[in-house]
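Chemist: prediction below, plus the sequence it came from.
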Amino acid sequence: MAQTTETREKLISACLIVKNEEDVLERCLKSLRNFVDEIVIVDTGSEDNTVEIAKKYADIIDYFPWNGDFAAARNASIDKASGEWIFIVDADEELILDNYNELQNLKQFLKTASIDVGGIGIGILNISNITFLDVNSIYVNQIRIFRNKPEYRYRGAIHEQIVGKILENGNKIHIYGGKILRHYGYISEIVQKKDKINRNMVILERELKKDPKNSFNRYNLGLEYDRIGKFDKAIEEYKLAVKYLPNYNVGYANNLFKRLVRDLIELKRNKDALKILLDVVKIYPEDSEFYYYYAGTLVNLKKYENALKIIDKAIAMGEPPPYIMHLRGVGSFRAWHLKGRIKEALGDYKDALTCYEEALKIEPFFLEAVDSLIFFLYNQLPREKAREEVKKRFSNVDHEVVIGNIAAFLGALKEYDLALEFTEKIPDSLELKLKKAEIFFWQKKFNKSSELLREIIVEELKKKNPFLYSTGLYLAVLVEVCLNDIDNAKNYYKLLAKEELLSFNEKNYILGCFLESLSSGKLKQVEYKDEFDREKLEKELWQLAATFLSLDKFDEFEIVYNLIESNHFINNKKDKFGKLFYRQEFYDLAAEALLEAVKKHEADDETYYILGKICEMKNLKEEAISFYQKALSEKREFKYYLALITLYNSLQRYEELKEILSEAIRKYPEAEILKALNAVVKKL
């Protein structure tokens, strides 16, 4: 039972509404029991063990028949509470107990708060990734604690609100901030399992029929479209939410613009995003997250010098103020990482390395910076030296997710022995056993991979981590295909298809089309369906093609090739196949496909650059120069300049070298390698 104070009336009543929360409720209640003085739970129709779990911890359990109105259910729980302060908590949240001092300070504040303080805003970390915690969280302040007064009641059938009632009664809101709760409810696998999206959309669409100009409900409907990857639909709702926005100061307005910008960037509509960002940085000048997106958009548009100025501003501003909802790291580790990418694109390699190191110094678990640093080392150093640097820099890493990420990235670089060495750091880790099976797969040690997967899938994965279980099943299908055991592959796929967590999963749909085509001998057409994202379908097809090509499984590759060729929604196929062949080191096939792409007017700057690289390999240097010049005419990329400069230098064509080097320095004045080359050329 929850503890109660002996010297005064109850201070804090935690109020929860629950339905079918057996997977998460105990974690939540355990975290609350030594902090609050009373736990009130209202069940709205659970059909699992939720109520039995609640009985172990709750002081009051009541029942409220679900009527599609969250405010009504929430208010029913408040009616039963007797504490001085109401603390609203959801079952898929937990107190951050390692912030003990902060929790005690919050409790002390509640004991001494002035009488005019009606509500308290506390910091919540919304966790977005099932395999990781705070690094990828969204920080938000919400009014979750307020005085227990009969006039303080929620309104709104969904995403219910209390702030208006507090202010209407002449009281004020105090933003306490801190990091008080973790919220796991919007991890995509959990959302799909609980069918939250369909439930929320039904309620929101019902409410919007009553009031089509309700900006807040439009915003929330956009969020639901976001969660299922329908970014175009989300953008439509966000634009309507902006149109009906009462003013720019309402609590959700700031995040509304962030969501709109992020979705436009996701759909590669960078110019549209930039147009909005130019306005919102004036509306919210204290929010570094907008400057972070501003810089990222400029990077996507290849405007690196301008991007550098903007990201420096974000870094100088630091993290947004605690009262603003924001993605962690936009003014710190994420910003430093983006600056590193910009510096690398500008050829300033020394500063790029410093930026990546700074990002990891601030947040050692930031996997994007880990990947960028490893890739940078392998690009800039001889392979043996890069290997030594990776060992040295990551020797003390002891978190399985980070180790697994390092191992996977090294595997992609074909550094299999070093990757396996990292997986041995925590021998009993399921995550790392799965990575080991994956590395065996890439090494073409299919029997070893199959044996390990059988062991961890059957004995451990399903019980302990459903997400890893589904990942393991997907890999197991591919392994059995490579072993030519199609029956076993189909059995694993049946298990994969049963997983509730895999609704709307393009990856597994494409695998199913391939497997049916392989087993039947007849091509299974990939169909575009409403629940699928077209870009994701295409991405998964290319990824599967790359997998079989890299393993020299040419019969299997041919099936995926035909699946791609037969699909009308994939554009520029010759160009994309050519680039795939190049990445997999099939240079003759790459040249053939890319030259065909040039004839079909599918080529872009990268096409010409790759053709130049292939010509250099074949000692066709004049042709290489021609292709590099064509790439530069399309885009003034640093690597295109460098390729042409290096080639002119090797051919001792110094006049042309000086001319192109001078142009490159004007474009990239901070590039160290260009400065060094210029010093040498001046002596010629």
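Modeler: The structure has been received and is ready for your questions.

Chemist: for the rest of this, base every contact and every neighbour count on C-alpha atoms.
Modeler: Fine.

Chemist: quick one: distance of the lengthiest strand in the chain to the chain centre.
Modeler: For the chain, the strand with the greatest residue count under DSSP state E is strand 172-183. In terms of C-alpha atoms, centre = their mean, to the nearest Å, the centre of strand 172-183 is set 24 Å apart from its chain centre.

Chemist: for stretch 27-36, same thing?
Modeler: That offset, for stretch 27-36, works out to 29 Å (C-alpha atoms, centre = their mean).

Chemist: check which residues of it are buried.
Modeler: 28-29, 31-33, 35-36 (16 or more other C-alpha atoms under 10 Å).

Chemist: and that stretch, end to end?
Modeler: In stretch 27-36, first residue to last residue: 15 Å (C-alpha to C-alpha, to the nearest Å).

Chemist: ok, back up a step: now the buried residues of stretch 27-36 in a markdown table, with distance to residue 491?
Modeler: Formatted as a markdown table, these follow (distance: C-alpha to C-alpha, whole Å):
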| residue | distance to residue 491 |
| --- | --- |
| 28 | 37 |
| 29 | 39 |
| 31 | 41 |
| 32 | 43 |
| 33 | 45 |
| 35 | 48 |
| 36 | 49 |
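
Chemist: verify the stated contact: residue 580 with residue 591.
Modeler: No - in this structure residue 580 lies outside contact range of residue 591 using C-alpha atoms under 8 Å: 11.0 Å.

Chemist: second structure follows, compare the two:
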Amino acid sequence: MTLGLCMIVKNEEENLPRCLESIKDIVDEIIIVDTGSTDSTVKIAESYGAKVFFYEWDNSFANARNFSLEKSSKDWILIMDADDELRREDRDKVIYLVNDKNNNVDIYFGETLSYVGETPGSDIYTNLNVRFIKNGKGIKFKGDIHEQIVFENKGDNVQLVDVKFYHYGYLNKTVEVKNKRKRNMEIIQKILKDNPKDSFMLYNMGTEYVAMGNFLEALNCYKKSYENFNPHLVTFNSKLILKMIYCYEVLGQFKEEIELINEGLKYYPEFTELEFRRAMAFYNRKKYDLAVEALKKCIDMGEPPAVFRDLSGVGSYRAYYLMGLIHFDRENYDDAYKYLDMALKLNSKFTEAILKISQIMFIKNFSVDEIESKLESYFNGNLDENNNLLLSDIFYSKNKFDIAYKYADRSENYKTHSPKVNYYKGILLFYQRKFKEALDSLAKVELGGFYSKSVYYSILCEIFNNQYSNADKLLDIAKNFNENEKTIVYKTFKDIMQGNKYSPIAEDKESSIKFLHPIFDLLEIILKSNSFDEFEKAVQLLNLINDDSILLLLGKLYYKKGYFEFAYKEFIRSIKIYEKIDIEALEMMKLILTCKEI
């Protein structure tokens, strides 16, 4: 039997190649419905042999989706979005289910693993979505947003198949660029205006409010949706309970949170994440024994059935990770190490666990070779660009710049001329005071997210090399970054180093506040590079603003970098000169005296 892909798209030139590459060898037809692309989406689709149709957008995903279904001529229809990717190891499963003549299934649901955050990693949320539809059965979509399937025949057979799709549409950059929140909210508000008690749309509106950080309004929407709770609508209502629990936690409504967890587990006893949320609630309140008890239940329950999956790993590696955090907080580093190791053996891509176990190894004075060997072992020799940069970050945070550079350099083998890699290499060379080599790497960073940072590091390289005219040229470029205070700080530092005349940066307290962050960022960079002569001159920047917190902040910077004697002296000066101190600084002073560092 034949399989055709049906997809609706708009401005998906970044995602579409990845999507089509994942299915091009298993589909017999590609139907692309474009709703108004202004980039190269259509050309990319045509390069894969797609039949491209154009549809005037009418604020209804269901209408566009149904239009695409009408164009399909194949026995089965595969439903995907451009920011989806079929998991490579599931291709044979797709071929098998399409050609299985012994089943009477009309609709297959598959698991969608949605990445969230900055980059694809261990933060994955799971949903069940319609993925395969038997053509000619009258199956359509309904709903302007978060469209659902409707059947003409009550006898339609629906099953869940173990086929997984990665979804990249909820990564921060994608959501921001496409302004999805504004678009979604406008559609949902229109639907609710006509039907204010639509439980599903109230749920969707709550989810949009969560994404915008308005948890109180989100909870109000969820509560209205919960008024029509039906435990038999498992997928929707189990998610609703989970979202409400999350809002209760953020809003500090602990009693209501625990009550809803208990209620949810009565309806859905296999829903492991509810027990995990209990563990998180106890952990956040430092009720560690109760948190451990809940985590043990999570591990006994294991990963939930697909219909209850939301956050991955709640019955396995995340439970062990949280166990590790509890022991870490209690300074039981051996036990913390054991549980974090268990978590990473289950999921080597779990970045948070990698960072925490490396912290323990440094605390326990593992040798650099031991730390490298252990961390690399989790990747089984499969260190890609992101893994190498993660290890580079770990050693960078401990001022092991040569080791950090080694990993950044290795990552270049996986993605030629990557701006991120060149930026990493450049700053790591800077911190090793190899300024000329650093300039070579930083110069390769072109326009993009790392460009402005590279320019500022290049300015410092030129200053430290006494190439002040080159620094001036770079400062002219920096004027275009809309970071006026930062540019002024770097320009003034250059004048101090060059021996030029310089003036106060800000004379009143109100305008001085804007310069605190860029000045102390610069001081931290210089101190981190062990450029003590340059740091001594850079401290003069503090005399050019009018703020009574400068000595307090300078003391905290010294403390952060391990210069405890200097830190203590600056705290004393802050008290004597400005009569200014805070609880954090007092705690630092106490620790310094306890450790007899002065």
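Modeler: Everything's here; your move. Note that this is a predicted model, so its numbers are computed, not measured.

Chemist: double-check that residue 534 of structure 2 belongs to a helix.
Modeler: Yes - judged by DSSP: H, G, I helix; E, B strand; the rest coil, residue 534 of structure 2 forms part of a helix.

Chemist: for it, grab the count of nearby residues.
Modeler: Residue 534 of structure 2 has 18 neighbours, counted by other C-alpha atoms under 10 Å.

Chemist: wait, what's in contact with it?
Modeler: 464, 497, 526 (C-alpha atoms under 8 Å, 6 or more residues apart in numbering).

Chemist: how about the nearest residue to the last one, chain neighbours excluded?
Modeler: Yep, that's residue 526 of structure 2 we're talking about. Distance criterion C-alpha to C-alpha, 6 or more residues apart in numbering; nearest residue to residue 526 of structure 2, sequence neighbours excluded, is residue 535 at 5.8 Å.

Chemist: now for the one you found, how many residues are close by?
Modeler: Around residue 535 of structure 2 there are 18 residues (other C-alpha under 10 Å).

Chemist: tell me which of the contacts of residue 534 of structure 2 fall in helices.
Modeler: Mapping the contacts of residue 534 of structure 2 onto helices (DSSP state H) picks out 464, 497, 526.

Chemist: am I right that the second one is in contact with residue 537?
Modeler: Yes - at 7.0 Å, residue 497 of structure 2 counts as touching residue 537 under the criterion of C-alpha under 8 Å.

Chemist: neighbour count winner among these two?
Modeler: Between residue 497 of structure 2 and residue 537, residue 497 has the larger neighbour count (other C-alpha under 10 Å), namely 16 against 13.

Chemist: show me the contacts for the more buried one.
Modeler: Residue 497 of structure 2 sits next to 463, 534, 537 when contact means C-alpha under 8 Å, 6+ apart.

Chemist: tell me the contacts of the last one?
Modeler: It stands for residue 537 of structure 2. Here residue 537 of structure 2 is in contact with 493, 496-497 (criterion: C-alpha under 8 Å, 6+ apart).

Chemist: what are the ranges of the helices in the stretch 551-684 of structure 1?
Modeler: Using DSSP state H, counting those that start in this stretch, the helices found in the stretch 551-684 of structure 1 span residues 554-565, 573-583, 587-599, 605-617, 621-634, 638-650, 654-667, 672-682.
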